[in-house]
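**Student:** heads up, no residue letters with this:
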C-alpha cells in the first residue's frame, strides 16, 4: 500500500472518530427533544422508543398555560445571569487592565492566587460563603446570589482579560498620554476597542456559567419566587418517587434555547477570544 493509500485510511479513521464523538455529544440532546414529545407513559417504557410513537405537544401546552412558576424561574435566570455577566465584565476589565499595566512585586502572587482559587471545588467554600452572606443579610436575595456568582467568575475572567491587555502594545497608550489623554480615557477609547473579542468572550462565559449554576442557587435561595431555573426545576418538578419526564425534558428544551441562540450568534467571537487570550497569555 502506497503513501497515498495510508493517508486516505488515516483520514477516514479521523472522520470516523469525529463522527463517534459527535454522536456521543449530540445524542443526549436528541433524546431530550424526543422525550419532550412523548407521553409520560411512553417515556417510562422499557425498552425505550427512539422516536415517539404518538408525538404530542401536550407538555409544551401545559408548560406555557398552567405552570406559571416556570416563567418565574426563567425570568430570575435571565436577571441573575445578565447582571452577573455585566458586573463580572466591568470588574474583569478594570482588574485585568491593572494587573497587566501596573507591575508590582506581588503580581505573580496575585495571579497564583487567582489560579489556585480555581483548583478548589465550589462545594468547599459554600459553608463559609453562606455564613458570610448571612451576616450581611444577603441570604435569600438576588443581590447575594449575584455577588456569590460574580466572585466565582472573577479569578478566571480577570486572568483572561489581563492576557488580552498584555497583547496590546504599550506604545499606543504612551502616544495617547503624550497627546493629553488620561489613563481612563486611554483605556476606554484606545485599549478597549482593541480587545472587543476578549470582552465578548468574558461576557458570554460569565452568562453561560451563571445560567447553568445549581449549587449556589439551591444553597443561597430558599424563597421559591427567587429561585433560578436549575434549582427551581429540581425542587418543583423532580419528585421523590416519580418524575413527569415528558415535562422535565420539555423544560430542558425551552431552557436551553437562549443558550443555543447566544452560542450560535457569538461562537465566532467567543472561540476567537478564548484562543487569542490563551495564546497571548
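**Tutor:** Perfect, I can see it now. Everything numeric here is computed off the predicted structure, so don't read it as measured data.
**Student:** please count neighbours and contacts with C-alpha atoms only from this point.
**Tutor:** Will do.
**Student:** list the contacts of residue 167.
**Tutor:** Residue 167 is in contact with residue 280, counting by Cα atoms under 8 Å, 6 or more residues apart in numbering.
**Student:** please point out which parts of the longest helix along the chain sit buried.
**Tutor:** In the chain, assigned by DSSP state H, the helix with the most residues is helix 245-280. With burial defined by 16 or more other Cα atoms under 10 Å, the residues of helix 245-280 counted as buried are 245-253, 255, 259, 263, 266-267, 269-274, 276-277.
**Student:** for this structure, what spans make up the helices?
**Tutor:** Ranges of helices in the chain, per DSSP H, are 3-36, 40-43, 58-65, 68-101, 107-117, 126-135, 142-166, 170-178, 183-186, 196-211, 215-220, 229-236, 245-280.
**Student:** got the angle for the third one vs helix 245-280?
**Tutor:** For helix 58-65 against helix 245-280, the angle between stretch directions is 80 degrees (axes from the mean of the first three to the mean of the last three Cα atoms, to 10 degrees).
**Student:** now do the first one
**Tutor:** Helix 3-36 and helix 245-280 are oriented at 140 degrees to each other (the same axes, to 10 degrees).
**Student:** want to compare, so here's the second one:
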C-alpha cells in the first residue's frame, strides 16, 4: 500500500468517525429541538402538514401563562422541595451506611448488601397499593415528608453502593493515622475521608435529585391535592385534556422544567462522570 493510499484511508476513517459522532449528537438533540420550537408556536402550527422544523408565528404566550399562573409555579416549588429533601436525606443515610459497609466487617454483611440492592429489582407499581394504604392510615398523603420518604426508599440502595465504592478506594492507612492522632470514627469519616469522596457525593446527589424530579407514579398517588402536585403530574393533568391537548403549553412547561437539570449537569458533569465510573468499576 502506497503512502497516498494509507493517508486516504486514515482520512476516510476520521470522516466516518466524526460523522458518526455528529450523527449521534443530531439524533440525541433532535427531540429537544422539536420541544423548543413547539413551545414557541401556536397549537395550530405544531401539527400542520408538512411539518415545520423552523418556528413560524413565534409567540411567547405558552411561556407567559406558565409564569403568571400561581398554580403552575406551585408545581415547580413542590418538585424542588421534594427533590431537594430526598437528596439531602439520601446523602445523610448513604454516607454512614457506605462507610460502615466499607470499613467494618460484621456477621451478615454480604446478606445485608444483597438485601439492600434487591430493592431495586421490584418495580414501583408492585408496592403502590400497600404504600397508599400505609400512607392513608398514617396521614402521610399530600405531605412533602411522605413523598420524600418514598423517593429516598428507591434511591438509597444505589446511593449506598456508590458511597461504599468510593470509601473502598481510600487507603485504610488514613483511618489508622487518624486513630493514632486521637480521632474517633465519626470525626475520621467527616473530616478526613468525606472530602476525598466529593465525586461520589455529587453523583449520589444528582442521581437522587433526577430520580425525584422526574418521578410521576409516586407523586401521582401520594400528592392528590392540586396545590401539592409536582411538575411531572402537573404537566400531564394541566395540558392533556379529554378532548383537546395544549401541546404548545406542555412543551413550554417541559422545557422550563428541564432547565434546572441542565444547570446541574453544566456545573457538575465532570464529578457526575467520575462518580458513576468509579462506582461501576470499584463496586
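**Tutor:** Yep, that arrived. These numbers were taken from a predicted model, which means no experiment stands behind them.
**Student:** give me the TM-score for this pair.
**Tutor:** The pair, once superposed, lands on a TM-score of 0.95 when counted by TM-score structural alignment, normalised by the length of structure 1; 280 aligned residues with a Cα RMSD of 1.5 Å.
**Student:** in contact with the residue positioned nearest the centre of structure 2, which residues?
**Tutor:** Closest residue to the average C-alpha location of structure 2: residue 210 at 1.6 Å, with Cα atoms, centre = their mean. Applying Cα under 8 Å, 6+ apart, we find residue 210 of structure 2 in contact with 83, 261.
**Student:** same thing but 10 Å
**Tutor:** Contacts for residue 210 of structure 2 (Cα atoms under 10 Å, 6 or more residues apart in numbering) come out as 83-84, 87, 204, 260-261, 264.
**Student:** just name the closest of those to residue 218 of structure 2, please.
**Tutor:** Within the contacts of residue 210 of structure 2, proximity to residue 218 of structure 2 (Cα to Cα) peaks at residue 83, which comes in at 12.6 Å.
**Student:** any idea what the closest one aligns with in structure 1?
**Tutor:** Aligned by TM-score structural alignment, residue 83 of structure 2 pairs with residue 81 of structure 1.
**Student:** how close does that match sit to residue 212 of structure 1?
**Tutor:** 9 Å (Cα to Cα, to the nearest Å).
**Student:** what do those two both touch?
**Tutor:** Common contacts of residue 81 of structure 1 and residue 212 (Cα under 10 Å, 6+ apart): residue 228.
**Student:** for these two, indicate the residue with more neighbours.
**Tutor:** Between residue 81 of structure 1 and residue 212, counting by other Cα atoms under 10 Å, residue 81 is the more crowded of the two (24 against 18).
**Student:** my guess is the more buried one meets residue 207, correct?
**Tutor:** Yes. The criterion here is Cα atoms under 10 Å, and residue 81 of structure 1 meets it with residue 207 at 5.2 Å.
**Student:** please name the nearest non-neighbouring residue to residue 222 of structure 2.
**Tutor:** Nearest residue to residue 222 of structure 2, sequence neighbours excluded (Cα to Cα, 6 or more residues apart in numbering): residue 141, at 5.1 Å.
**Student:** which non-adjacent residue is nearest the counterpart of residue 262 of structure 1 in structure 2?
**Tutor:** Matched to structure 2 by TM-score structural alignment, residue 262 of structure 1 sits across from residue 264. With sequence-adjacent residues excluded and distances taken as Cα to Cα, 6+ apart, residue 264 of structure 2 is closest to residue 206, at 7.5 Å.
**Student:** contact partners for that neighbour?
**Tutor:** 83-84, 87, 200, 212, 261, 264-265, 268-269, 271-272.
**Student:** closest to residue 159 of structure 2 out of those?
**Tutor:** Once Cα to Cα is applied, the member of the contacts of residue 206 of structure 2 that ends up nearest residue 159 of structure 2 is residue 200, at 8.9 Å.
**Student:** quick one: residues contacting the closest one.
**Tutor:** 95, 159, 162-167, 194, 206, 271-279.
**Student:** that one corresponds to which position in structure 1?
**Tutor:** With TM-score structural alignment as the criterion, residue 200 of structure 2 lines up with residue 198 in structure 1.
**Student:** would you check how far apart its match and residue 92 of structure 1 are?
**Tutor:** Counting by Cα to Cα - residue 198 of structure 1 and residue 92 of structure 1 are separated by 11 Å.
**Student:** intersection of neighbour lists for the two?
**Tutor:** Residues touching both residue 198 of structure 1 and residue 92 by Cα under 10 Å, 6+ apart: 157, 160-162.
**Student:** residue 118 of structure 2 - how many residues pack around it?
**Tutor:** When neighbours are counted by other Cα under 10 Å, residue 118 of structure 2 registers 11.
**Student:** hmm, I was thinking of residue 32 of structure 1
**Tutor:** Neighbours around residue 32 of structure 1, by other Cα under 10 Å: 18.
**Student:** tell me the counterpart of it in structure 2.
**Tutor:** In structure 2, residue 32 of structure 1 lands on residue 35 (TM-score structural alignment).
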